[in-house]
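Student: no sequence for this one, just the structure:
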């Protein structure tokens, strides 16, 4: 038995009286090798008695068919949705004997080809591609029903229902393909709700720079009474900036987040936000990749977590 306590090919080889290579050929059912039926039976019986289980990743690397799924995620998209989505994706893949590898950073065509050449995964896909879109007819993420488009509209609708028609959209200070989608969907929601398209500003990480940006934005867009955050982190930056400027939340300016991180409940005023069933989205992606039925995996509809900031 190996040092890790797991039964290895060497253990099976010793128990069946054949070479390690023969064990590998038998257990991988290699059609190119001529091995007698009695030897095959002896190897399989030894493997069964010892409780041998192939190492999933190693087997995938050898087979190349494979049991590996690669998810690439751009820097900056590591909020609550991403973490919970990956957990659901990983759990569902594991339940079907697949292994998830996550690669952070912007993905180029060359990067993708290198991954395909190195490990021949069953699938390689970019985080959020289905979720970020908004075409109801061919959108696997159900964008206008249960994707970014629908959830952006829910965020803006909540502000409108509380009497806010002049809304600002607070964006991150890092580049992400999600920004363009968010601007487009926010504008679309505004048209449907009959309010002016929200103007946007960048909420910087630096506290004083963020306060300056908010101050300039309010000066340029008089009458703004609410800010919709790109995510909870951006909303919290905006709320702190408003307080640094001597403004009261929500009395002077309301703030709503997106993605329901744990920090929103810890601040004062606590942050109203949008909660999304990201784990179910991850499980659905796994079923899609594996071409399995998605029965029983209907996500809970997104909802507003009402707190004190609106």
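Tutor: Perfect, I can see it now. These figures come from a predicted structure and were not determined experimentally.
Student: when you work out contacts or count neighbours from here on, use the C-alpha atoms and nothing else.
Tutor: OK.
Student: so where do the helices sit in the chain?
Tutor: For the chain, the helices defined by DSSP state H cover 9-16, 20-27, 37-50, 56-63, 80-95, 109-119, 129-132, 143-146, 148-161, 177-193, 207-220, 232-244, 278-289.
Student: now do the fifth one and helix 278-289, the angle between them.
Tutor: With axes from the mean of the first three to the mean of the last three CA atoms, to 10 degrees as the basis, helix 80-95 and helix 278-289 are set at 50 degrees to each other.
Student: returning to what we had before: okay if I get the helices of the chain as JSON lines plus distance to residue 169 and mean neighbour count?
Tutor: Conversion of the helices of the chain to JSON lines gives the following (distance: least, CA to CA, whole Å; neighbours: other CA atoms under 10 Å):
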{"stretch": "helix 9-16", "distance to residue 169": "58", "mean neighbour count": "19"}
{"stretch": "helix 20-27", "distance to residue 169": "58", "mean neighbour count": "18"}
{"stretch": "helix 37-50", "distance to residue 169": "60", "mean neighbour count": "16"}
{"stretch": "helix 56-63", "distance to residue 169": "44", "mean neighbour count": "15"}
{"stretch": "helix 80-95", "distance to residue 169": "19", "mean neighbour count": "20"}
{"stretch": "helix 109-119", "distance to residue 169": "32", "mean neighbour count": "12"}
{"stretch": "helix 129-132", "distance to residue 169": "17", "mean neighbour count": "18"}
{"stretch": "helix 143-146", "distance to residue 169": "20", "mean neighbour count": "20"}
{"stretch": "helix 148-161", "distance to residue 169": "10", "mean neighbour count": "21"}
{"stretch": "helix 177-193", "distance to residue 169": "8", "mean neighbour count": "17"}
{"stretch": "helix 207-220", "distance to residue 169": "10", "mean neighbour count": "17"}
{"stretch": "helix 232-244", "distance to residue 169": "9", "mean neighbour count": "23"}
{"stretch": "helix 278-289", "distance to residue 169": "23", "mean neighbour count": "22"}
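Student: try it against this one:
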């Protein structure tokens, strides 16, 4: 039986720090006031455990063509985030004479006849990143990845004075893995802020009355909750609709914030506060890393990788 791969959480437990601290140390994240002794303890624990991180731009093969294959097999195909990433990746590759081929089916490997036929320059397995048992470093994690963006969402609510927060998940099988990741990250961010444990609530049933009943049950059991963070904008807008059906004042009784800004967020009632992520910039960064190019220093540089809160009336 193969030995279980050492994860970043193993390093965190061994060094007595949080997973986010391990992420900052192993990524050499700038602007962090982590004591040298803590950094050394983390690095020593990682070395002793044999921790080996992996990166997003991992080429499964080095072919002769100027084609790059992106695998997104199990990821939701209709989301704003994925579309932005694909667009940025494609545009940056095109600027350097490469073509992107997106694969939506099974994960490719070196024996794949399609890969053998086109001999791609590289294969980026984005699906593997988020379905792996440790995505925190592969996508930037607590530095500028999904974990960090989730922390931005939670910090907005904490900054507004909310101490008891629920997390709205959608009952969509395609979102189950990313939803579970986002909830784990939100729970860690809440714990770091000294908040009580987040309470999950499921929305997304075809019948709107189901969402209304779910929110009513949540607040009946946890009347102390004053805010809800949505796994995405759709979940947040469903909470808004349920709150309206229950006659709850938003944001006075219940603040609501979405995630991964959609074009419809500002049309919600009230307009939805949400988190904007420039996923196209992540696509461009991945392309440059893959091609061995230095990081961009213009307006497409690393600064655009930070998530920002789009403040509207709901939170």
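Tutor: Okay, I see it. Just so it is clear, the structure is predicted and the values come from calculations on it, not from any experiment.
Student: out of the helices of the first structure, which comes closest to residue 308 of the first structure?
Tutor: helix 232-244 (11.8 Å; CA to CA).
Student: ok, and the closest non-adjacent residue to residue 24 of the second structure?
Tutor: The spatial neighbour of residue 24 of the second structure that comes closest, neighbours along the chain excluded (CA to CA, 6 or more residues apart in numbering), is residue 143 at 6.2 Å.
Student: translate residue 156 of the second structure into the numbering of the first structure.
Tutor: If you follow residue 156 of the second structure across to the first structure using TM-score structural alignment, you land on residue 158.
Student: enumerate every residue touching its match.
Tutor: residue 304 (CA atoms under 8 Å, 6 or more residues apart in numbering).
Student: measure stretch 93-107 of the second structure end to end?
Tutor: By CA to CA, to the nearest Å, the extent of stretch 93-107 of the second structure from end to end equals 21 Å.
Student: name the residue most distant from the centre of the second structure?
Tutor: For the second structure, the residue at maximal distance from the C-alpha centroid (CA atoms, centre = their mean) is residue 117, at 33.5 Å.
Student: distance of that one relative to residue 204 of the second structure?
Tutor: Using CA to CA, one obtains 42 Å as the distance from residue 117 of the second structure to residue 204 of the second structure.
Student: do residue 197 of the second structure as well
Tutor: Taken as CA to CA, the span from residue 197 of the second structure to residue 204 of the second structure is 23 Å.
Student: ok, and the closest non-adjacent residue to residue 304 of the first structure?
Tutor: residue 274 (4.7 Å).
Student: swap in residue 134 of the first structure?
Tutor: In space, and not counting its chain neighbours, residue 134 of the first structure is closest to residue 143: 4.1 Å by CA to CA, 6+ apart.
Student: before we move on, back to that, between the helices of the first structure, which one is closest to residue 301 of the first structure.
Tutor: Going by CA to CA, the one of these nearest residue 301 of the first structure is helix 143-146, 6.9 Å.
Student: where in the second structure does that closest one fall?
Tutor: Against the second structure, helix 143-146 of the first structure falls on residues 141-144 (TM-score structural alignment).
Student: dump the residue contacts of residue 246 of the second structure.
Tutor: 212, 216.
Student: please tell me how far it sits from residue 211 of the second structure.
Tutor: Taken as CA to CA, the span from residue 246 of the second structure to residue 211 of the second structure is 10 Å.
Student: re the thing from before, residue 197 and residue 204 of the second structure: which is more packed in?
Tutor: Per other CA atoms under 10 Å, whichever of residue 197 of the second structure and residue 204 has more neighbours is residue 204, with 19 against 15.
Student: that one touches residue 211, doesn't it?
Tutor: Yes. Using CA atoms under 8 Å, residue 204 of the second structure is in contact with residue 211, at 6.7 Å.
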